[in-house]
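Q: after the sequence you'll find the predicted model.
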Amino acid sequence: MSHHSDDNMLIASSDSFWEPGNHKRTTKRIEDGYRLCNDLITLIQERSDIEKAYSKSLKGWSKKWNEIIEKGPEYGTTEAAWKGVLVEADRLCDLHIRVKDDLCNDIMQQVKTWQKDNYHKTVLHIKERKEMEESFKKAQKPWCKLLTKVNKTKNEYHIACKAEKSASNQERNASADSSLSMDQVKKMQDRVAKSKEEVQKAKEKYEMALQELNAYNPKYMEDMTVVFDRCQETEARRLQFFKDTLFTIHKCLNISQDPVLPQIYEEFYHTINNADHEKDLRWWSNNHGVNMAMNWPLFEDYIEEFRDISKGKIKESIPAGTITLINQRSVGEDLHVNDLHSTHPKINSKKQTVTLSRSEDSTDDHKQSTEKSNGTKSHPITFLMKGSCTGPYIPVLIGKIDYTCSIFPYVFRNSF
């Protein structure tokens, strides 16, 4: 749709371009072009913000519903179809982020660069507008002088005509008045004749001024046209640049032509199409239904349970280290003693004791250093013996003790 471009509107009027000062609308257009660049930058920035906000909303919505679906009761391929909606949102979010980046980093920067190259703004004015203003004034100055002369002579001519008209009316009234003398009437007639001469002189001056003005009109129009054409060229560059920029915006925003978009919705379609209710029902039956494995109850015999005694106390009261049997009798000695009393020796069924202590080195220096470093001395430990047997006996440890007997031929290490 065209606006203000009809050639048939070129009708001269008091508002015509050729009138003095009316060129300012054309020079103002230069400043308007600078402002329109700012407006276009703002337009692009706001659309970029919309794209960013939309992308952020999509991303937040996708994250929210992903958590809901993950924690929800949906399962199997149908759950994957639900998530296909979120995948579409995530990929569309990436697409709109790219649109935002293209608007800000490419198109908006192009407008800023073009504005900087074509408009040189100072604190008070735009350089290009001031130059055109001065060129128009220079072209219009001679013609304005002639126009001023025309207006002056026209005014003088109109005053003379008015005076002549007034004198003629007075002379006509005086001729009809019998009370006036002939001398008075003659004076009136002389005034009329003189006013007519003034009218003729003023008319001639007026006509001459018009001739001079009309003679200069072609030169005036030529000079003004040269400056005007320069303004038109400047504006043509702006209009063409804006058209190209708008086409670039169109290409950027027209995501329907982006090859990524069809892929998004094609994959979205296949994700939904892959939802298989029969497969989901089989999965449910295998994991939560009649197809699950079952450990049916079987007969189980009784198995005696064993418990540790004083586990915690022994660990706390007995320090870590090596224990040494310090009071021991050999099996031969026991048999010899028993032979003195009975031919069938038996070990007393009462509990017997074996006293153990941590092994120490033979040197006192090592003993002292060990005691200093540990802050403790040797702790004799008594093992309770129980049971009845005819042969060599083995101590039964009560509790779990991490000690090694360096003399006793058996090793006790967490065996109880």
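A: Alright, I've got the coordinates.
Q: please count neighbours and contacts with C-alpha atoms only from this point.
A: OK.
Q: what packs against the lengthiest helix in the chain?
A: For the chain, the longest helix by residue count, based on DSSP state H, is helix 182-253. Here helix 182-253 touches helix 24-71, helix 127-176, going by 3 or more C-alpha pairs under 8 Å, 6 or more residues apart in numbering; DSSP states H and E.
Q: could you export those as CSV, including distance to residue 367?
A: Formatted as CSV, the helices and strands packed on helix 182-253 follow (distance: least, C-alpha to C-alpha, whole Å):
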stretch, distance to residue 367
helix 24-71, 65
helix 127-176, 101
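Q: distance to residue 315 and mean neighbour count for the ones you listed - can I get that in CSV?
A: Listed next are these as CSV, based on distance: least, C-alpha to C-alpha, whole Å; neighbours: other C-alpha atoms under 10 Å:
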stretch, distance to residue 315, mean neighbour count
helix 24-71, 46, 16
helix 127-176, 95, 17
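Q: which SSE is immediately downstream of the strand of greatest length in the chain?
A: For the chain, the strand that runs over the most residues, judged by DSSP state E, is strand 352-358. Note on strand 352-358: by DSSP states H and E, the next helix or strand toward the C-terminus is helix 364-374.
Q: dropping in the other structure now:
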Amino acid sequence: MALACIPYLRKGEPIRIQRRSDSPSTPTTPTNAMMNEENEIDYSPIVQQQADGTRLQKNVRSMVKEMCDIQGKYFKDLKVWSRKWNCIFEQDTSSLASYETTQRMLSSVSSIGHELAKKIDHSHRELRQILNSIPREEQYLSRQSQLEQARVSINRAENELNTYNKKLNKLNSQLRRIKNQLKDTSSNHAEKLELKMQQRDVEDSIGKAEKDVEHAKKLCQRAEKNHRKDTDTIFDQSQEDELDRLESLRDPLMIFLETFEIKHGAWQQAIENHDPKHDLNAWKQKYFSQKIRLSNTQ
């Protein structure tokens, strides 16, 4: 099943490949990869999928960083709180002058902020380590760039085919003009001989141009076949990368809970039930259900 020649699209435009089919047209829906009556596959969802995955990763990192900042501020506030009240009770020579055990009790309790700060400092360091384990930047190849690069050879082949077709059309138009001139009864014998020589030359050029067109068509078909393989490979790689991305979120969040000594409950259960493959399959069914059925019939 050959691909149709695809014109180069500007960045941001839907990325499609056409697969010729004799099957009747099927209506498109906004939730499926756009496939028209020629089974035209819109690959732009994998570009958006990568953008969404990158944003998701950044949001998780921002969430952990925000908690890290809260912990850092809490650490400082606890120490300030302890210093303040410890000084107040230890320096209260008026109301606590004779209350030795009361003063000792209040001074001791007010120092609890320092102990809490030690625990917070430990969790704060753990959060910073989690933060460092989540990538700041996109670590996977750009799907947009990959798909655009995959179109380079097919666009080149199509441009060459268009050039040869234009040349052939121009020669055919020239031949028609010569034949019309030969029908002109006002032309003398010498003029007609000249026109016939021109006709032979143009017909020879048309023969060569037709061969060029046929050769260009074969190159275009070859480029279409390679383009289909390339886009299928890019699609498969995109799903492997997004699976890796989703799986990479689990461990940092597990450590995140352990940092606060949360080992049971709904939070823990949600992490244990995390199933990236299930999520990706649901995504593919939503955007590429017809592609999946097409692959199963090949």
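A: Thanks, I have the structure now. What you see is a predicted model; the values in this text were computed from it and never measured.
Q: any idea what the TM-score is?
A: The TM-score (TM-score structural alignment, normalised by the length of the second structure) is 0.44; 210 aligned residues with a C-alpha RMSD of 5.8 Å.
Q: circling back to that earlier point, in the longest strand of the first structure, what counts as buried?
A: 356, 357, 358 (16 or more other C-alpha atoms under 10 Å).
Q: closest to residue 240 of the first structure out of the helices and strands packed on helix 182-253 of the first structure?
A: Nearest to residue 240 of the first structure, of all these, is helix 24-71, at 12.1 Å by C-alpha to C-alpha.
Q: what about residue 59 of the second structure, how many residues close to it?
A: As a burial measure, residue 59 of the second structure scores 12 neighbours (other C-alpha atoms under 10 Å).
Q: name the helix or strand for it, please.
A: helix 44-90.
Q: how far out from the middle of the chain is that helix?
A: 28 Å (C-alpha atoms, centre = their mean, to the nearest Å).
Q: counting contacts, what elements does it pack onto?
A: Secondary elements touching helix 44-90 of the second structure (3+ C-alpha pairs under 8 Å, 6+ apart): helix 100-110, helix 112-133, helix 143-150, helix 189-259.
Q: neighbouring contacts of the first one?
A: Read that as helix 100-110 of the second structure. 82, 85, 86, 89, 90, 96 (C-alpha atoms under 8 Å, 6 or more residues apart in numbering).
Q: as a markdown table, these with neighbour count would be great.
A: Converted to a markdown table, the contacts of helix 100-110 of the second structure look like this (neighbours: other C-alpha atoms under 10 Å):
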| residue | neighbour count |
| --- | --- |
| 82 | 22 |
| 85 | 17 |
| 86 | 20 |
| 89 | 19 |
| 90 | 15 |
| 96 | 15 |
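Q: for the residues you listed, which one is nearest residue 209 of the second structure?
A: Nearest to residue 209 of the second structure among the contacts of helix 100-110 of the second structure, with distances taken as C-alpha to C-alpha, is residue 82, at 91.2 Å.
Q: how about the helices and strands packed on helix 182-253 of the first structure, which one is nearest residue 110 of the first structure?
A: Closest approach to residue 110 of the first structure among these (C-alpha to C-alpha): helix 24-71, 9.6 Å.
Q: okay, the angle between the closest one and helix 182-253?
A: When axes from the mean of the first three to the mean of the last three C-alpha atoms, to 10 degrees is applied, the directions of helix 24-71 of the first structure and helix 182-253 differ by 30 degrees.
Q: one step back: so for residue 265 of the first structure, which of the helices and strands packed on helix 182-253 of the first structure sits nearest?
A: helix 24-71 (15.8 Å).
Q: name the helices or strands packed onto the next helix or strand along the chain from that closest one?
A: Counting by DSSP H and E, the next helix or strand C-terminal to helix 24-71 of the first structure is helix 76-101. Judged by 3+ C-alpha pairs under 8 Å, 6+ apart, the packing partners of helix 76-101 of the first structure are helix 24-71, helix 260-273, helix 277-288.
Q: burial check on residue 240 of the first structure, number of neighbours?
A: 11.
Q: got CSV for the buried residues of strand 352-358 of the first structure, with distance to residue 161 of the first structure too?
A: Below are the buried residues of strand 352-358 of the first structure laid out as CSV (distance: C-alpha to C-alpha, whole Å):
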residue, distance to residue 161 of the first structure
356, 153
357, 151
358, 148
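Q: for those, which one is nearest residue 82 of the first structure?
A: residue 358 (70.1 Å).
Q: once you drop chain neighbours, what's closest to the closest one?
A: residue 323 (3.6 Å; C-alpha to C-alpha, 6 or more residues apart in numbering).
Q: residue 355 of the first structure versus the one you found, what's the distance?
A: 10 Å (C-alpha to C-alpha, to the nearest Å).
Q: re earlier: got TSV for the helices and strands packed on helix 44-90 of the second structure, with distance to residue 294 of the second structure too?
A: Output for these, formatted as TSV (distance: least, C-alpha to C-alpha, whole Å):
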stretch	distance to residue 294 of the second structure
helix 100-110	71
helix 112-133	39
helix 143-150	20
helix 189-259	12
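Q: out of the ones you listed, which gets nearest to residue 293 of the second structure?
A: Among these, helix 189-259 sits nearest to residue 293 of the second structure (C-alpha to C-alpha), with 14.1 Å.
Q: right, and the helix or strand after that closest one?
A: helix 266-272.
Q: now do the same contact list for residue 59 of the first structure.
A: Neighbours of residue 59 of the first structure in contact, by C-alpha under 8 Å, 6+ apart: 89, 90, 93.
Q: any of the residues you listed buried? List them.
A: The buried subset of these (16+ other C-alpha under 10 Å) comprises 89, 90, 93.
Q: now the first one: how far from residue 199 of the first structure?
A: The reference is to residue 89 of the first structure. 89 Å.
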